[in-house]
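> curious how this folds, go ahead:
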Amino acid sequence: MREALSKRNKYILLGCEQLVGVCIFVFIKPSLATAVRDLSVNSVKTGMGGATGNKGSVAMSLTIYSTTFCFVCSHFAAGQNEVRDRNEDYMNTLRKIKFSQGRSILSHIVVFWLGDFNYRIVLSRNEAEAAIKSGNITELSRYDQLSQQKALGEIFKDFKEGPLTFAPTYKYDTFTDDYDTSEKCRVPAWTDRILWSEINGEKIVHLLNYDRIELKTSDHRPVCALFRVDTFKINLSRFALVFRDVIRIESGILWLIFNSSDIALAALSLDGVKMGNSVLSVKLLTPNWAELEYAEMNNALQNINEDMNMEYIELRNADNFEINDEDDLSMKGGSSDRMSRLRCNSPVDRGEIDLCQLNLPHVAPRSASSPLLNDMQMYPSTNDHIANVNVQSTQLSAPPVSLPEPVEISITVCAPPPVPPRKDSGCR
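Sure, this is the predicted structure:
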């Protein structure tokens, strides 16, 4: 395989994972080797309810620049009518495959899912072959089980696939162009597929080609796809600026900034924790943040009150307004009703809210204007064995990334040679 790939370009094997007959290889160009990190693999058995590995999935997770990728290769349950079993194999793969730090398949920015999914065509053998011979592939694809189940939302939600413009890839007599002539006389089908998904509809994956390969050593024709993916690459200059804002050391004190005030408050629980020969001393830069929040909320409510009173004053001369006949406020006599409806004071003035009863510790951390979000730190300690940590929480700017690095990804799905067929032919 490495020799075949190296005929045009040099590739290196990044990793592989195998489960019985299901195997995935990931090769990369040497120029991308330094951009790859966080490689992790996993597999799941789905044969006989998870007891055997004759059916199952293997998966590989990795990061290129700052874009996370997941490659999944699956072999689902066989059989013309076992649609439910295949759907369950898909769901079990989604649920059971986990990578390092608990990352799931769908948590990646880009997912490529490929393999022998075994979904069949819901037609008779004669009907399917007639459509193939006439070149009516688009009409034939309407009866594809995978497309039908996907449209129903049962499998591969939010996944995409290139158009099926090629003939079904299964099942052939080996070394021939004849579909299955054994006694089972299977209906041709697109069992081998390549799908992909992009998190949050990023639209960074561009399909360049989706086709089959006329390799006749197996009862499956291989399927291949070529993609261009716009990867996220860190802007190092912007990253350095953000890093200095988030983490810095001044006068022997470590400052930390969080983008969530809840997390910043949680950091207080580390006060007094011993780490090696040091003890953490964690303090807030503004310990009176609750009082400041009280004053800020009171000012905000007073501003609301003033706005309401201004509207009341303006409406005192409502008779001078020109109002369309279609409005539900009449020209004369309606202004007083309008004023009575709109004249209102703040909830504090009406006595509906007692600021002293507000649970400020739950309010302040979620307020974008809270002093807690703008300034938090830990006081230094005179103990030489105490590590001083400053904690600050603020709203960070957009991540320092851009999209300047397109990466080409080529995927091929192929099956090994099957057991030699019986000499007698049962297909008529």
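> use CA for all of it now, contacts and neighbours both
Noted.
> now the closest residue to Lys216 other than its chain neighbours, what's its secondary structure?
Closest residue to Lys216 apart from its sequence neighbours, by CA to CA, 6 or more residues apart in numbering: Phe175 at 4.7 Å. Counting by DSSP: H, G, I helix; E, B strand; the rest coil, the backbone at Phe175 sits in coil.
> how near is the residue lying closest to Ala290 once chain neighbours are set aside to Tyr11?
Distances taken as CA to CA, 6+ apart put Leu360 closest to Ala290, at 6.4 Å, once the chain neighbours are dropped. Applying CA to CA, to the nearest Å, the value for Leu360 to Tyr11 is 59 Å.
> more neighbours: these two, which one.
Neighbours per residue, other CA atoms under 10 Å: of Leu360 and Tyr11, the larger number sits with Tyr11, 20 against 16.
> state the distance from that one to Ser147.
34 Å.
> also Phe71?
Phe71 is 21 Å from Ser147, by CA to CA.
> give me the more crowded residue out of these two.
Between Phe71 and Ser147, counting by other CA under 10 Å, Phe71 is the more crowded of the two (22 against 17).
> and this one, so I can compare the two:
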Amino acid sequence: MAHQTPSSTTSDSLSIYILTYNCARTLVDPATFAPYLFHALPPSSDSPELLVLCLQELAPISYAFLGGSFLTPFFKAFREVVRLASKDDRHSYVNVVSRNLGMTAIMVFLRDDVVDNLKWVSTAGVGVGVGEIGNKGAVGVRLGYRVRRDDQVGDDGEANGESEEVEFTIVSAHLAPMEDGVERRNEDYKNIMQRLVFLPDQKVKAPLSRGEEGEDAPLLQGEVYSQGHENETVAGESGMYSTSSSSSSSSYFFFAGDLNYRTSLLRPSPQDVEDKFPQATPNRDEPIYFQDLLAEDQLTQQVKAGRTLHGLTEAPITFPPTYKYDTDGSKAVLLVNEEDRQHWSWARHRWPSWCDRIFFSNTSQRGDVKVTPLRYTCLPLFATSDHRPVALAASVPLKGPGSNAGQAQGERGPTTAPFGIDPEWRSKRVQARRKELAVGIMAYLALTWEGNGLLLATTIGVVGGWWIIRSLLMV
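The predicted structure is shown next:
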């Protein structure tokens, strides 16, 4: 793929496609996943310019907590998914950033014809699991996107090429499980708001180096966390509801993931399974029609009550529950077409629920522009997970009437966060990272073939060394 000369997009909008998927700690098969990656795109639409994969339980806990090269196969598999899904299109994709915080990850791709509009990238992460480690948590990407202003015309009647910047913040999250975990999930979101912090000195400016692995390799990968001066406040630090740049004329915020809100506070009874678990049916009056269960959705209730996802909105849900399916592994892909009226095979000990969701701030700081959802739906069920992926295709305005020259750095964006930044967020992350490494090492030794082999070899070496020394001393 040839690297293009930096330019500014002149389109009035940007097409964005966000997918969230709980991978169930299993490596995906690119050839199986790729044909359905863009399942949520409206018919006859072009490939999206901005593609974001929000991934939960990307890898087993040992690999996820150790990070680095242990995660390379998992990121590589999704890059291959994107390559295969777009191989017949006139455009390809560049993976501009891949980032994980424990078991939660995010991958951002830009279409090759707009990648040079990327001005900078910043990342942040926070764990909200036990001891604030990253078995649950969130990882975010913030990027600055260059847009040329056509309303600036020179003496020769041509656009003078001045540009402004649009800021995008996308967060991938995984919240607490269980039917009765509503308050814990609300608390998780509060902690993410307080401790997912973007730092100005972590911005990486474009053009970005492609690295040594070629153009398909991520431009940024890994986990960044501060060491030393852990409780110092850094000028310009901003939370996920804030903006990072004084030059941004607009900012947009997307929050996606396995948010884990259920449709009941109690586990289902055998009678519930028979009478209330939804199935594919054309008759909306039947008790098994999924919209009846959707009325019990905890997340919808909590958002309406102002207890979580403050100021964010969601496109209407017109798809069945995305969790918890029971797959026997006999087929790699199931429920490809809902109109086939296939049987929905649910796990009997969990209420079918819409755990996997995508929310967004519906306005920029200019009230005259809005995110326009084009399609919001689930993908087929893949046998490697008990979740169905969910995707949102949307159009995002880049400019419009009343375009301003920017706002003060750190000024609140389209939605104001109800909680401020935790002044101890960095020290908590450093401490949590140490715990993650300890857990990762123990899990690696105990739960993986490689770790078992290393442990066995070490044991044999120690015993053998002791036997040799003992033999020498007895001579």
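> got a list of what the residue nearest to Ala290 of the first structure touches?
Leu360 of the first structure makes contact with 290, 293-294, according to CA atoms under 8 Å, 6 or more residues apart in numbering.
> which one of those residues is nearest to Ile263 of the first structure?
Among the contacts of Leu360 of the first structure, Ala290 lies closest to Ile263 of the first structure (CA to CA), at 16.6 Å.
> the residue nearest to Lys216 of the first structure - how many residues pack around it?
The local packing of Phe175 of the first structure (other CA under 10 Å) involves 11 other residues.
> who are the contact partners of it?
216-218.
> most neighbours, which of those residues?
The residue in the contacts of Phe175 of the first structure with the most neighbours, by other CA under 10 Å, is Ser218 (21 neighbours).
> name the element the residue positioned nearest the centre of the second structure belongs to?
By CA atoms, centre = their mean, the mean C-alpha position of the second structure lies nearest to Cys54, the distance being 2.3 Å. For Cys54 of the second structure, the host element (DSSP states H and E) is strand 50-56.
> who touches that strand?
Residues from elsewhere that reach strand 50-56 of the second structure, judged by CA under 8 Å, 6+ apart: 14-24, 103-111, 171-174, 256-258.
> how about stretch 127-136 of the first structure?
With CA under 8 Å, 6+ apart as the test, stretch 127-136 of the first structure has contacts from 121, 137, 139-140, 167, 187-188.
> what about the residue nearest to Lys216 of the first structure, distance to Trp255 of the first structure?
Per CA to CA, Phe175 of the first structure is found 68 Å from Trp255 of the first structure.
> correct me, but Trp289 of the first structure touches Asn374?
No - here Trp289 of the first structure lies out of contact with Asn374, judged by CA atoms under 8 Å, at a distance of 10.2 Å.
> compare the two (neighbour count), which wins?
Of the pair Trp289 of the first structure and Asn374, Trp289 is the one with more neighbours under other CA under 10 Å, namely 21 against 16.
> now stretch 291-304 of the first structure: how far from the chain's centre is it?
Centroid displacement of stretch 291-304 of the first structure relative to its chain, using CA atoms, centre = their mean, to the nearest Å, is 39 Å.
> what comes up buried for it?
Buried residues in stretch 291-304 of the first structure, counting neighbours by 16 or more other CA atoms under 10 Å, are found at 292-294, 297, 301-302.
> mind checking the SS state of the residue in the second structure that Tyr210 of the first structure lines up against?
Counting by TM-score structural alignment, Tyr210 of the first structure lines up with Tyr376 in the second structure. Under three-state DSSP, Tyr376 of the second structure falls in the strand class.
> please apply the same query to Thr63 of the first structure.
Following three-state DSSP, we place Thr63 of the first structure in the strand state.
> residue in the second structure matching it?
Under the alignment (TM-score structural alignment), Thr63 of the first structure pairs with Gly144 in the second structure.
> distance check, the spatially closest residue to that match that is not a sequence neighbour against Lys304 of the second structure.
With CA to CA, 6+ apart as the criterion, Gly144 of the second structure has its nearest non-adjacent residue at 4.7 Å, and that residue is Glu167. Using CA to CA, we find Glu167 of the second structure at a distance of 27 Å from Lys304 of the second structure.
> re earlier: got a list of what the match of Thr63 of the first structure touches?
Residues counted as contacts of Gly144 of the second structure (CA under 8 Å, 6+ apart) are 118-121, 165-168, 248.
> and Gln80 of the first structure, by the same measure?
Residues in contact with Gln80 of the first structure (CA under 8 Å, 6+ apart) are 119-120.
> the match of Tyr210 of the first structure against Ala315, yeah?
Yes - the pair Tyr376 of the second structure / Ala315 is scored as a contact, 6.5 Å apart, by CA under 8 Å.
> more neighbours: which of these two?
Tyr376 (24 against 17).
> how about the contacts made by that one?
If you count contacts by CA under 8 Å, 6+ apart, Tyr376 of the second structure has them with 40, 315-318, 390-393.
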